[in-house]
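Peer 1: for reference, the sequence and a predicted model appear below.
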Amino acid sequence: MKPSNRPRILLVDDEPDLLDLMELTLLKMGLETDRALTVTDACSRLANTPYDLCLTDMRLGDGEGLEVIAAANALPVPVPAAVITAYGNAGNAVAALKAGAFDYLAKPVALDQLRTLVKSALQVPASSGQAATARGLIGNSSAMQDIRARIAKLARTQAPVHISGESGSGKELAARLIHETSNRADKPLVAVNCGAIPEALMESEFFGYRKGAFTGAEADRTGFFQAANGGTLFLDEVGDLPLSMQVKLLRVLQEKKVRKVGATTEEDVDVRIISATHQNLAALVEAGRFRQDLYYRLNVIDLLMPSLRDRAEDIPEMARFLLEKLGGRAVELERDAEKALCTYAFPGNVRELENILERALALCENARIRAADLNLVPPPPSTAAMPGSKYPLQDYLDQTERAAIIEALEQTRYNKTAAARLLGVTFRSLRYRLERLGIE
């Protein structure tokens, strides 16, 4: 049993100076740490102590960090593990992902990246049994109950899933939960931000390359598809893929084969695709910026993540959860602060809420967060009364969406199935929008 409720991290490295630096950083985040210098010691500690996360060097005196990852994943309650190594090349990153690591950092370790990695890991459920009520999908609103039920159903299928929703609404967390509760949970989940890869490098990043395929290709390299083989490939911001890459991705999804750049033969891959974007893919198809055939391949089942303002009743519970995660377990959220949060629009959703609370923790006095500590920016006072105004933005968007839905319903004589098809959304998505907008 843990001596406290604070998350505990196992740090595995044979460099005491690096261990000291990481330990100090994590302690400041309100976390507890243990350290191990060898593979043997690390595996022993994992077997005898419950951890929330393991960070391990790739090369240790008595073996490889991949052995530590394997031990962490083999536990009855698997422990999320990540690799930190001086040998930060793509081959090691892929090997770590194949072994079950959820992420990878290169030395010298940037402390902001370390903090981001740890925060991300502690939002991922430690076992599939916990995933349906996982940390991060907080709240008992009808919207969140529906999301959790949908995730449980999606995990039982192998069909591609497309997750839509605003930035910060939890799309990646939902993708991870689908993977963790699926029969692919013991295989890698590889997350790719499609908008962060230069177009010239996309093919080699996705499919890998052979030695000598181009200048600088000094050794064979596997790509994202090979790294995710047997598991799940999460394509975040898939709407940012250029058309040339969309063609190649479509072929892989159809043939279930990839060809490395410079290779003459293809390799079989078994990958479940989960995609996400904050953009409207149907609108991108209409505008000619996204292939319709790829859209239908990706959007077999859709999952719409609700915005935080659409589940305002969950905000107090979410705020308390985030405060504990930020190390403010003893901090009290005053009633005026709670009320201010519940009436705030949160354009950045949960990500913005966490940022606001982290700032408030630094500003508050006597371990009590008041409304003034939140520094919320109120909407412009005069715009609410302006007819036809585009501000506040959410009101304008709601009005536009309501008008489009009513028009589609009128055109289809209030046949909701036909209206959903006309709008380019699923029947379930339309039903959710009708409830949210109060359309009878």
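Peer 2: Nice, I can see it.
Peer 1: can we go C-alpha only for contacts and neighbour counts from here?
Peer 2: OK.
Peer 1: tell me which element Val285 is part of?
Peer 2: Applying DSSP states H and E as the criterion places Val285 in helix 281-286.
Peer 1: that should have said Ala403, apologies.
Peer 2: helix 393-411.
Peer 1: buried residues in that helix, which are they?
Peer 2: 402, 405-406, 408-409 (16 or more other Cα atoms under 10 Å).
Peer 1: that older thread, and the next helix or strand after the helix holding Val285, what's buried?
Peer 2: Later in the chain than helix 281-286, the nearest helix or strand by DSSP H and E is helix 292-298. Neighbour counts over helix 292-298 (16+ other Cα under 10 Å) mark 294-295, 297-298 as buried.
Peer 1: how far out from the middle of the chain is the helix holding Ala403?
Peer 2: Helix 393-411 sits 29 Å away from the centroid of its parent chain (Cα atoms, centre = their mean, to the nearest Å).
Peer 1: ok, stretch 53-72 next?
Peer 2: 24 Å.
Peer 1: check the gap between the closest residue in space to Val252 that isn't next to it in sequence and Lys98 for me.
Peer 2: Of all residues not flanking Val252 in the chain, Val258 sits nearest, at 6.0 Å (Cα to Cα, 6 or more residues apart in numbering). Per Cα to Cα, to the nearest Å, Val258 is found 17 Å from Lys98.
Peer 1: tell me which element the residue positioned nearest the centre of the chain is part of?
Peer 2: Nearest to the mean C-alpha position of the chain, by Cα atoms, centre = their mean, lies Glu172 at 2.1 Å. Counting by DSSP H and E, the element that carries Glu172 is helix 171-180.
Peer 1: would you confirm that Arg8 contacts Leu26?
Peer 2: No: between Arg8 and Leu26 there is no contact under Cα atoms under 8 Å: 9.6 Å.
Peer 1: what do those two both touch?
Peer 2: Contact with both Arg8 and Leu26 is made by residues 32-33, according to Cα atoms under 8 Å, 6 or more residues apart in numbering.
Peer 1: higher neighbour count, these two?
Peer 2: Neighbour tally, Arg8 and Leu26, criterion other Cα atoms under 10 Å: the higher count belongs to Arg8, 23 against 19.
Peer 1: distance of that one relative to Asp103?
Peer 2: Taking Cα to Cα, one finds Arg8 at 18 Å from Asp103.
Peer 1: try Leu341
Peer 2: 33 Å.
Peer 1: please apply the same query to Glu410.
Peer 2: Distance from Glu410 to Asp103, by Cα to Cα: 49 Å.
Peer 1: okay, now the one to match up with it:
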Amino acid sequence: FLDEVGELSPRVQVMLLRVLQEGTLRRVGGERPVDVDVRVIAATHRDLPALCERGVFREDLYYRLSGATLRVPPLRERRADLEPLVARFLDEIGGARPWPTPAAWSRLHAYRWPGNVRQLRAEVVRWTVFCERAVTVDDLSPELTQEAGVTSAPSAAATVDDDPRTLAEAITEVERRVITGALAREGTLLGAARALAIDRNTLKRKLHKLGLR
């Protein structure tokens, strides 16, 4: 797996192209070429065709790598993935499992996430260091609370003037996010109910009401 292939220097691009074309490489300090038979998966956040036009990235290498391409939308275009990703990162990190409050979730959903998933994971690591259980808006990194990094996406923190929803609709949206996050984090109805400080039957009724079950 070659991550950020768009950052390769011209010299390394030539070396990689030779390996892909000839199926051989020479180890550092080695005298004989070694046959290699590999399948290459490469990733980048750069626009490789544009880099090819500018002469920054080799066009022949680009076509060698682009046999099958898959575009992964940036995190700002798939905000529904925030809760599952946070739950996954907490599982990977282990230890404390702080979870954002509704107000903090509103900020997280409104943020542009220029660093995508890596930035989100770094944010979660920060929570495990500085927070015990709840993650409030004050616990978020400064860039997440500055207006320059916030989009106009609808959120529970929207004001009455710019949010056409009724209060009931806004409350329902926040409730759905919190319950979905608890289920993703805890993995079971009973665990989610305990985390939300409600009994299991109440949680089941809310899931049915919200169309989540």
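Peer 2: Arrived safely. A quick note: this is a predicted structure, and the numbers were derived from the prediction, not measured.
Peer 1: on that earlier part again, what comes up buried for the helix holding Glu172 of the first structure?
Peer 2: In helix 171-180 of the first structure, counting by 16+ other Cα under 10 Å, buried: 171-180.
Peer 1: now for it, which elements pack on it?
Peer 2: Packing partners of helix 171-180 of the first structure (3 or more Cα pairs under 8 Å, 6 or more residues apart in numbering; DSSP states H and E): helix 142-154, strand 161-164, strand 232-236, strand 272-277.
Peer 1: equivalent range in the second structure for the shortest one?
Peer 2: Strand 161-164 of the first structure corresponds to no residues in the second structure, going by TM-score structural alignment.
Peer 1: what residues does that strand touch?
Peer 2: Contact partners of strand 161-164 of the first structure, identified using Cα under 8 Å, 6+ apart, comprise 154, 171, 175, 273-280, 298-305.
Peer 1: and stretch 29-37 of the second structure, by the same measure?
Peer 2: Counting by Cα under 8 Å, 6+ apart, 23-27 sit against stretch 29-37 of the second structure.
Peer 1: returning to that earlier point: pull up the aligned stretch in the second structure for the next helix or strand after the helix holding Ala403 of the first structure.
Peer 2: Past helix 393-411 of the first structure, further along toward the C-terminus, the next helix or strand under DSSP H and E is helix 416-423. Matched against the second structure by TM-score structural alignment, helix 416-423 of the first structure finds no partner residues.
Peer 1: do stretch 24-43 of the first structure as well
Peer 2: Against the second structure, there is no aligned range for stretch 24-43 of the first structure (TM-score structural alignment).
Peer 1: need the longest helix for the second structure.
Peer 2: helix 167-186 (DSSP state H).
Peer 1: ok, and for whichever helix or strand comes after it, which residues are buried?
Peer 2: Once the chain leaves helix 167-186 of the second structure, the next helix or strand it forms, by DSSP H and E, is helix 189-196. Judged by neighbour count (16+ other Cα under 10 Å), helix 189-196 of the second structure contains these buried residues: 189-190, 192-193, 195.
Peer 1: give me the angle between helix 189-196 of the second structure and helix 167-186.
Peer 2: Between helix 189-196 of the second structure and helix 167-186, the angle comes out at 120 degrees (axes from the mean of the first three to the mean of the last three Cα atoms, to 10 degrees).
Peer 1: host element of the residue of the second structure most remote from its centre?
Peer 2: No residue in the second structure sits farther from the centre than Glu31, which is 43.5 Å out by Cα atoms, centre = their mean. Of the helices and strands defined by DSSP H and E, none includes Glu31 of the second structure.
Peer 1: my read: Tyr111 of the second structure touches Ser141, true?
Peer 2: No: Tyr111 of the second structure is beyond contact range of Ser141, at 11.4 Å (criterion: Cα under 8 Å).
Peer 1: of those two, who's got more company?
Peer 2: Tyr111 (23 against 13).
Peer 1: and the more buried one, how far is that from Leu120 of the second structure?
Peer 2: Distance of Tyr111 of the second structure to Leu120 of the second structure, given as Cα to Cα: 11 Å.
Peer 1: what span of the second structure lines up against the helix holding Val285 of the first structure?
Peer 2: Under the criterion TM-score structural alignment, helix 281-286 of the first structure matches residues 48-53.
Peer 1: buried sites along that stretch?
Peer 2: Leu48.
Peer 1: what do we get in the first structure for Ala122 of the second structure?
Peer 2: By TM-score structural alignment, Ala122 of the second structure lines up with Asn355 in the first structure.
Peer 1: how many neighbours does the closest residue to Ala42 of the second structure other than its chain neighbours have?
Peer 2: Using Cα to Cα, 6+ apart and skipping the chain neighbours, the partner closest in space to Ala42 of the second structure is Leu2 (4.5 Å). Look at Leu2 of the second structure: counted by other Cα under 10 Å, it has 11 neighbours.
Peer 1: which residues does Leu2 of the second structure contact?
Peer 2: Counting by Cα under 8 Å, 6+ apart, Leu2 of the second structure touches 40-43.
Peer 1: and for Pro84 of the second structure?
Peer 2: Counting by Cα under 8 Å, 6+ apart, the residues that Pro84 of the second structure touches are 181, 184-185.
Peer 1: just the buried residues of those residues.
Peer 2: 181, 184-185.
Peer 1: corresponding residue for Val258 of the first structure in the second structure?
Peer 2: Using TM-score structural alignment, Val258 of the first structure lines up with Leu25 in the second structure.
Peer 1: my guess is that match contacts Val19, does it?
Peer 2: Yes: with contact defined as Cα under 8 Å, Leu25 of the second structure reaches Val19; the gap is 5.7 Å.
Peer 1: which parts of the stretch 201-350 of the first structure are helices?
Peer 2: 202-207, 224-227, 243-255, 281-286, 292-298, 315-325, 335-342, 349-363 (DSSP state H, counting those that start in this stretch).
Peer 1: helix or strand right after the last one?
Peer 2: Same thing as helix 349-363 of the first structure. Next along from helix 349-363 of the first structure, by DSSP H and E: strand 368-369.
Peer 1: mean per-residue distance, the helix or strand just after that following strand versus the second structure.
Peer 2: Using DSSP H and E, the helix or strand that directly follows strand 368-369 of the first structure along the chain is helix 371-374. For helix 371-374 of the first structure, the mean deviation from the second structure after alignment is 1.9 Å (mean Cα distance after the TM-score superposition for the first structure).
Peer 1: since that was my last question, I'll sign off now.
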